[in-house]
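Novice: mind folding the following:
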Amino acid sequence: MTSTPAQAPIAIVSAMHAELAALLEAMPDEAPVRLAGRDFWCGHLGGQAVVAVLSGIGKVAAATTAALLLERFGARAVLFTGVAGGLAPGVAVGDVVVATELLQHDMDASPLFPRWEVPLYGRARFAADPALAGTLAAAAARALAEPHATLGAEAVAEFALHRPQVHRGLIVSGDRFVATQAESEALRQALPEALAVEMEGAAVAQVCHDFGTPFAALRTISDRADDSAHVDFQRFIDRVASHYSLAVMMAWLGMQR
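Specialist: Down below sits the predicted model:
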């Protein structure tokens, strides 16, 4: 199953089917390989070999998926795409955050280790690959430059996405859906650099670190991780985030030629 370097696919991962739906529809020759209860869709996108997969929700599910991508499919790079809650001021619904670093906000082995530090790693933060994250941010800027073309006028009007922005910085992950003002404020106080919060990225970053494989993460902001986080969540993914993912990945793949 493992590919040679010249044939090695690029892995594209999302937690939920809706986040990846538009991308899967755009793969002309996808063929599923089922492992560990997951379908790994092997095929091509933008003329490049890719393997796309739904990790499932949460850090354990994401880590299992990442390990399979690297060990069984020999992925040469891993890109995570999906939605997140916005934390930092100015990170608005419809914006995109590209990670420079990722951290598990619910990791706490103190007093044996400092809060957030992953035991025996000597670090709390895992860096995204700088080159990969840089080109992904450039691709996102290109895709978001014309939201009407990417999403259609109706979706732009419905979610007021007239000037979406691309941000780069810290994304934090944890095994809970942050959906109250109190929780999001606590995260902002503890981790003021954090731009967005989700449930998988830091786990995948740690696995890619272990394998020495480039990793990058892109998250569309679906909500402000507060008491309104559940409002129109699924509709936003269907109408916006899924199409952002496809547009950004197509732009990024075009830059690799």
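Novice: alpha carbons only for contacts and neighbour counts from here, please
Specialist: OK.
Novice: show me where the stretch 1-150 of the chain has its helices.
Specialist: For the stretch 1-150 of the chain, the helices defined by DSSP state H, counting those that start in this stretch cover 17-26, 59-71, 130-144, 147-151.
Novice: figure out which of those helices is closest to residue 199.
Specialist: Smallest distance to residue 199 across the helices of the stretch 1-150 of the chain (C-alpha to C-alpha): 6.2 Å, for helix 59-71.
Novice: for residue 189, find the nearest of the helices of the stretch 1-150 of the chain.
Specialist: With C-alpha to C-alpha as the measure, helix 59-71 is the member of these nearest residue 189 (22.9 Å).
Novice: and the contacts of that closest one?
Specialist: For helix 59-71, contacts defined as C-alpha atoms under 8 Å, 6 or more residues apart in numbering pick out 2, 11, 15, 53, 55-56, 75-76, 173-175, 199-204, 207-208, 211.
Novice: report the buried members of those residues.
Specialist: The neighbour-count test (16 or more other C-alpha atoms under 10 Å) marks 11, 15, 53, 55-56, 75-76, 173-175, 199-204, 207-208 as buried among the contacts of helix 59-71.
Novice: could you list which of the residues you listed belong to strands?
Specialist: Among the buried ones among the contacts of helix 59-71, DSSP state E puts 11, 53, 173 in strands.
Novice: put together JSON lines for those residues, with distance to residue 143 on each row.
Specialist: Listed next are those as JSON lines, based on distance: C-alpha to C-alpha, whole Å:
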{"residue": "11", "distance to residue 143": "20"}
{"residue": "53", "distance to residue 143": "22"}
{"residue": "173", "distance to residue 143": "25"}
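Novice: just the closest of the residues you listed to residue 224, please.
Specialist: Among these, and counting by C-alpha to C-alpha, the member closest to residue 224 is residue 173, at 14.9 Å.
Novice: separation between the closest one and residue 219?
Specialist: To residue 219, residue 173 is 12 Å away according to C-alpha to C-alpha, to the nearest Å.
Novice: next: residue 166.
Specialist: Distance, residue 166 to residue 219, by C-alpha to C-alpha: 10 Å.
Novice: alongside the first, I'd like the structure of this one:
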Amino acid sequence: MSVPETQPTALVLTALPLEYAAVRAHIEEREELVHRDGTRVERGRLPGTAWQVALAELGMGAEKTAALTTQLIGWLRPEAVLFTGIAGGLKDDIAIGDVVIGTQVYEIHGGKQTPEGFLVRPKSLPGSHALEQAARSAVRDMADVRAHFLPIATGDIVLADAGSEIAQLLRRNYNDAGAIEMEGSGALHAAHLNGRLDALVIRGISDRANADKTREDASGSQQLAARQAAKVTVAVLHKHHPRSAASDLPRSSRSFRSSDPEEGPHRGLGDGATYGGDHIDFSGGTFRGPVIGKTDGRR
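Specialist: Reported below is the predicted structural model:
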């Protein structure tokens, strides 16, 4: 088994070959790595960033995705995990080719069947705040991308009937979801169980999750959706910097941390707290953020 180098790694996951190809087109100087259990990734350089990107094609399904993502995280030790690809749209105002960035991911099959009917027991996982913020910043300057920040539903189903029982369940219980797909919850579960790891699901809309799905897919909508999702994924990595590279960033792009005594006058803010220009740093790590208003302890 090849041993990955110790460099900032972003793990980009896909389910389908066309999704993989859309991301692969952005990665240079690729090499193939093979895990001892046979899982393969291509690792390469993302131009204009400090990232090396490890790209994997995992196949369909949340359970398989969770297992393989856990394996890849343990092997490659990435700082960020992004699942990118295509999905069905669930809103009338979300068009084919639009991109949905998952503010959270719903698992839609959990519940209890009773004589009164199926009682939903919703489960959700949030996307990374840092990656979501990077995505919001990135898409502002992408005139050719129409992005939506909404929850994404994950279910072991391909939805092609807007009048089906599962479609009705989505409308009743997950009516804020913008897209439905099959893998996102598995990737987020694996990321959340592996400590401090940023993760986000990014999906291009290839169909409207209705009876027109086959016709829309045949029109090339899947390729368009995969390209748009890959474009946003790459833009997010241009915005989101590796933690190990944070000290090399310009001040305007750094995290809010200013404990350097040369950065400004220090004022009495309690033990271990310093004021550096426009930021407070508590050495105990309980607060780091911009200072708004007075800092003399009055409320």
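Novice: now the TM-score, please.
Specialist: For this chain pair, the superposition-based TM-score is 0.80 by TM-score structural alignment, normalised by the length of structure 1; 228 aligned residues with a C-alpha RMSD of 2.2 Å.
Novice: among the helices of the stretch 1-150 of structure 1, which comes closest to residue 42 of structure 1?
Specialist: helix 17-26 (10.0 Å).
Novice: from the chain's centre, how far out does that closest one sit?
Specialist: Its chain's C-alpha centre and that of helix 17-26 of structure 1 lie 14 Å apart, by C-alpha atoms, centre = their mean, to the nearest Å.
Novice: ok, which stretches of the stretch 151-299 of structure 2 are helices?
Specialist: 165-173, 184-192, 213-218, 221-239.
Novice: out of the ones you listed, which gets nearest to residue 107 of structure 2?
Specialist: Judged by C-alpha to C-alpha, the one of the helices of the stretch 151-299 of structure 2 that comes nearest to residue 107 of structure 2 is helix 184-192, at 6.5 Å.
Novice: what range in structure 1 matches that closest one?
Specialist: Aligned using TM-score structural alignment, helix 184-192 of structure 2 spans residues 201-209 in structure 1.
Novice: what comes into contact with that stretch?
Specialist: Residues contacting stretch 201-209 of structure 1 (C-alpha under 8 Å, 6+ apart): 59-60, 62-63, 66-67, 70, 78, 80, 102-104, 126-128, 171-173, 214-217.
Novice: what about 7 Å?
Specialist: Stretch 201-209 of structure 1 has contacts (C-alpha atoms under 7 Å, 6 or more residues apart in numbering) with 59, 62-63, 66-67, 102-104, 126, 172-173, 214-215, 217.
Novice: so stretch 90-102 of structure 1 matches what in structure 2?
Specialist: Under TM-score structural alignment, the match for stretch 90-102 of structure 1 is residues 93-105.
Novice: buried set for the matching stretch?
Specialist: Across stretch 93-105 of structure 2, burial judged by 16+ other C-alpha under 10 Å covers 94, 95, 96, 97, 98, 99, 100, 101, 102, 103, 104, 105.
Novice: then stretch 66-74 of structure 1?
Specialist: Across stretch 66-74 of structure 1, burial judged by 16+ other C-alpha under 10 Å covers 66, 67, 69, 70, 73, 74.
Novice: show me the contacts for the aligned residue in structure 2 for residue 80 of structure 1.
Specialist: Under the alignment (TM-score structural alignment), residue 80 of structure 1 pairs with residue 83 in structure 2. By C-alpha under 7 Å, 6+ apart, the contact list for residue 83 of structure 2 reads 12, 13, 14, 184, 187, 200, 201, 202.
Novice: gap between residue 83 of structure 2 and residue 280 of structure 2?
Specialist: 35 Å.
Novice: can you give me the separation between the counterpart of residue 150 of structure 2 in structure 1 and residue 55 of structure 1?
Specialist: Matched to structure 1 by TM-score structural alignment, residue 150 of structure 2 sits across from residue 169. Distance, residue 169 of structure 1 to residue 55 of structure 1, using C-alpha to C-alpha: 23 Å.
Novice: still on that earlier bit, shared neighbours of residue 166 and residue 219 of structure 1, which are they?
Specialist: Overlap between the contact sets of residue 166 of structure 1 and residue 219, as judged by C-alpha under 7 Å, 6+ apart, is given by 96, 97.
Novice: who has more neighbours, these two?
Specialist: residue 219 (29 against 21; other C-alpha atoms under 10 Å).
Novice: touching, the more buried one and residue 94? I think so.
Specialist: No. Using C-alpha atoms under 7 Å, residue 219 of structure 1 is not in contact with residue 94, being 9.8 Å away.
Novice: tally of neighbours for the closest residue to residue 45 of structure 1 other than its chain neighbours?
Specialist: Nearest non-adjacent residue to residue 45 of structure 1, counting by C-alpha to C-alpha, 6 or more residues apart in numbering: residue 27, 5.4 Å away. Residue 27 of structure 1 is flanked by 18 other residues according to other C-alpha under 10 Å.
Novice: report the contact partners of residue 27 of structure 1.
Specialist: The neighbourhood of residue 27 of structure 1, defined by C-alpha under 7 Å, 6+ apart, consists of 43, 44, 45.
Novice: so how far is residue 43 of structure 1 from it?
Specialist: Applying C-alpha to C-alpha to residue 27 of structure 1 and residue 43 of structure 1 gives a distance of 7 Å.
Novice: what is the burial count for the equivalent of residue 52 of structure 2 over in structure 1?
Specialist: If you follow residue 52 of structure 2 across to structure 1 using TM-score structural alignment, you land on residue 49. By other C-alpha under 10 Å, the residues close to residue 49 of structure 1 number 15.
Novice: you'd agree residue 49 of structure 1 is up against residue 9?
Specialist: Yes. Between residue 49 of structure 1 and residue 9 there is a contact at 4.7 Å, judged by C-alpha under 7 Å.
Novice: contacts only, for the match of residue 150 of structure 2.
Specialist: Counting by C-alpha under 7 Å, 6+ apart, residue 169 of structure 1 has contacts 98, 99, 100, 101, 195.
Novice: same thing but at 8 Å, please
Specialist: Shown in contact with residue 169 of structure 1 (C-alpha under 8 Å, 6+ apart): 97, 98, 99, 100, 101, 193, 194, 195.
Novice: could you do residue 100 of structure 1 as well?
Specialist: The neighbours of residue 100 of structure 1, taking C-alpha under 8 Å, 6+ apart as the test, are 127, 128, 129, 130, 133, 168, 169, 170, 171, 216.
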